[in-house]
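In: Requesting a structural model of the entry that follows:
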Amino acid sequence: MKIVVIGGTGLIGSKLIARLTEHGHEGVAAAPNTGVNTLTCEGLAEVLVGAEVVVDVSNSPSFADADVLDFFTRSTGNLLEAEKAAGVGHHVALSIVGTDRLPASGYLRAKVAQEQLIRDGGVPWSIVHATQFYEFTAAIAQAATVGEEVHLSTGYFQPMAADDVVAALGPITVGEPLGRIQEIGGPSKVRMSDFVAAALTAQGDPRTVVADPAATYFGAVLSGDELVPGPGARLFTTTYDEWRAAQAATV
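Out: Predicted structure coming up:
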């Protein structure tokens, strides 16, 4: 099966390509650095020739509200039109748990718009809502750093390993279109401030985490469980400590 992965050279995309290849599929990485640009349509028709499935794990290079909305709507619109022309039978998109619960976030509003385009796009579809990745813990801390303090929300989330995201995406990609959202997440619900504080301590990072109920995440204040998967989610068991140990073993 030929499967085109949009954003296929990134963290999730490259791991998904490797998994698909291991299972005997033809995984094709499509990204600007491979000659495929979903905003300009450069290389798009060509890469979709013979493709049965498209998986979109791409992300906007800018998180400014207008930029991210333009990226997700224009890219997704172009993709869906190209897929229909090529006869692609399944569009899979990776999105985020809580997209529709945090309208104050311009980034998440853009993801909601993207998902609506997919529902209305005329290509059979599956959407996977994932929680935040362990791999992005450092970026979350850095974005919230002021001097030597890290001001983070006391809202809850349920982070997971990127390998587990791919483990969920794989079977959905090669299966029948779901026509619905599938939530996935990690093993434990935890306050964002507590999780990052423990992660920084484990890394020997001297910064102090300030638990701040008013701190925003992607522009939105978390009041509780907005980023926590609900009933019916597929939860994985890899803990942060296990993930860290696996990363250290590969160095």
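
In: hey, let's count contacts and neighbours off CA atoms from now on
Out: Fine.

In: In the protein, where's the longest helix?
Out: helix 65-86 (DSSP state H).

In: Mind listing what's buried along that helix?
Out: The neighbour-count check on helix 65-86 (16 or more other CA atoms under 10 Å) flags 65, 68-80, 82-83, 86 as buried.

In: Next, report how far the helix or strand just after it is displaced from the centre of its chain.
Out: Proceeding N to C from helix 65-86, the next assigned helix or strand is strand 90-96, under DSSP states H and E. Centre-to-centre, strand 90-96 and its host chain are 9 Å apart (CA atoms, centre = their mean, to the nearest Å).

In: residue ranges for the strands of this protein, please.
Out: 2-6, 26-30, 53-56, 90-96, 125-130, 145-146, 149-152, 156-157, 181-185, 190-191, 208-211, 216-217, 220-221, 234-235 (DSSP state E).

In: next up, for comparison:
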Amino acid sequence: MAKIVVIGGTGLIGSKVVSKLQALGHEAIAASPNSGVNALTGEGLDEALAGANVVVDVSNSPSFAPQDVLEFFTTGTANLLAAEKAAGVTHHVALTIVGTQRPQNIPYFAAKVAQEKLIRESGVPYSLVHATQFMEFVGSIADISMVDGVVHLPGALVQPIAADDVATAVADTAASKRPVGDIEIAGPEAFGMDEWARRALAFRRDPRTVVRDDTAPYYGAVIEERTLVPFDGDAWIFETRLDQWLPANPPRA
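Out: Now for the predicted structure:
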């Protein structure tokens, strides 16, 4: 049994990771600002990491403004890695994004690239779990892509993955005694982003029209066709399909 501290352990992914690790018999501890642990300020890190074997970082910036998100991922990660070295942590697992290893101009991705660089150069053995876009975010992506009442999204490919599958990948990676470096995870189906949203909104009886617009930005940048899908043949593919996920995940009221 290992002591595994999950930074961001009360969020969408983190809470699932904690539950899965506990089911595997590990001592999994949810650490977040609500529990007095704040990687951005360093508050509570030394106490939380005392005796830890593994640290999992699934935390996310509360702001997507370019400077805010860059500071969150660089300052927080630097503080976390320093505390891990002091505590003798032997495996750092971080959840990141498919697409950070390809050319793109998305500010959020640039912040994740900076985070990954710090981890790779830290000297702490690491695993970086690169996930495709979560199925849970299809509604919010449609919301931010509205132009005059119509959802504008590019036809660039996306291979969405269920949050529960993401948590399984992160938990299994953390439970492994061997850091794996970089891995990619994805759902089983690739869609144009516009098609993904159109199917989800139609199932939910959302009357909004979705149009394909390859000039429409995705989180601040125009993307290429394969920016958001894994490299061919290298990804860990999970089985949850969109038509399975939708009935079990109605939109939040």
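
In: mean distance, the longest helix of structure 1 to its aligned residues in structure 2?
Out: With mean CA distance after the TM-score superposition for structure 1, helix 65-86 of structure 1 departs from structure 2 by a mean of 0.4 Å once superposed.

In: can you list contacts of that helix?
Out: Outside helix 65-86 of structure 1, the residues that touch it by CA atoms under 8 Å, 6 or more residues apart in numbering are 38-39, 41, 44-45, 48-51, 54, 59-62, 89, 106-107, 109-111, 113-114, 117-118, 121-123.

In: now the angle between strand 90-96 and that helix, please.
Out: Put simply, helix 65-86 of structure 1 runs at 160 degrees to strand 90-96, going by axes from the mean of the first three to the mean of the last three CA atoms, to 10 degrees.

In: Tell me the gap between helix 65-86 of structure 1 and the middle of its chain.
Out: Helix 65-86 of structure 1 sits 16 Å away from the centroid of its parent chain (CA atoms, centre = their mean).

In: got the angle for that helix vs strand 2-6?
Out: 160 degrees.

In: Residues contacting stretch 19-35 of structure 2, please?
Out: 1-10, 14-15, 18, 37-38, 48, 167-168, 171-172, 175.

In: Of these, which count as buried by neighbour count?
Out: The buried subset of the contacts of stretch 19-35 of structure 2 (16+ other CA under 10 Å) comprises 2-10, 14-15, 18, 37-38, 48, 167-168, 171, 175.

In: Among these, name the ones in helices.
Out: 14-15, 18, 48, 167-168, 171, 175.

In: Looking at those residues, which is nearest Q101 of structure 2?
Out: A167 (21.6 Å; CA to CA).

In: Please name the spatially closest residue to the closest one (chain neighbours excluded).
Out: Closest residue to A167 of structure 2 in three dimensions, ignoring its sequence neighbours and counting by CA to CA, 6 or more residues apart in numbering: V17, at 5.0 Å.

In: what's around that neighbour, how many residues?
Out: 31 (other CA atoms under 10 Å).

In: Please report how far it lies from Q133 of structure 2.
Out: 17 Å (CA to CA, to the nearest Å).

In: go on, L45 of structure 2?
Out: 29 Å.

In: now swap in R226 of structure 2 and tell me
Out: R226 of structure 2 is 13 Å from Q133 of structure 2, by CA to CA.

In: and for those two, which residues touch both?
Out: With CA under 8 Å, 6+ apart as the test, R226 of structure 2 and Q133 both reach V158.

In: Neighbour count: those two, which is higher?
Out: Each of R226 of structure 2 and Q133 has its neighbours counted (other CA under 10 Å); Q133 has more, 22 against 15.

In: pretty sure the more buried one contacts I161?
Out: Yes: between Q133 of structure 2 and I161 there is a contact under CA atoms under 8 Å: 6.3 Å.

In: Which residue is the nearest non-sequential neighbour of L222 of structure 1?
Out: L222 of structure 1 sits nearest to G155 (CA to CA, 6+ apart), 5.0 Å away.

In: And P187 of structure 1, by the same measure?
Out: T237 (4.9 Å).

In: The one you found contacts I184, correct?
Out: No: the criterion here is CA under 8 Å, and T237 of structure 1 misses it with I184 at 11.3 Å.

In: Which of these two has more residues huddled nearby?
Out: I184 (26 against 13).

In: Quick check: H92 of structure 2 vs A78 of structure 2, distance?
Out: With CA to CA as the criterion, H92 of structure 2 and A78 of structure 2 are 12 Å apart.

In: repeat for P247 of structure 2
Out: 41 Å.

In: Kindly report the same for F134 of structure 2.
Out: 26 Å.

In: Could you do A31 of structure 2 as well?
Out: 17 Å.
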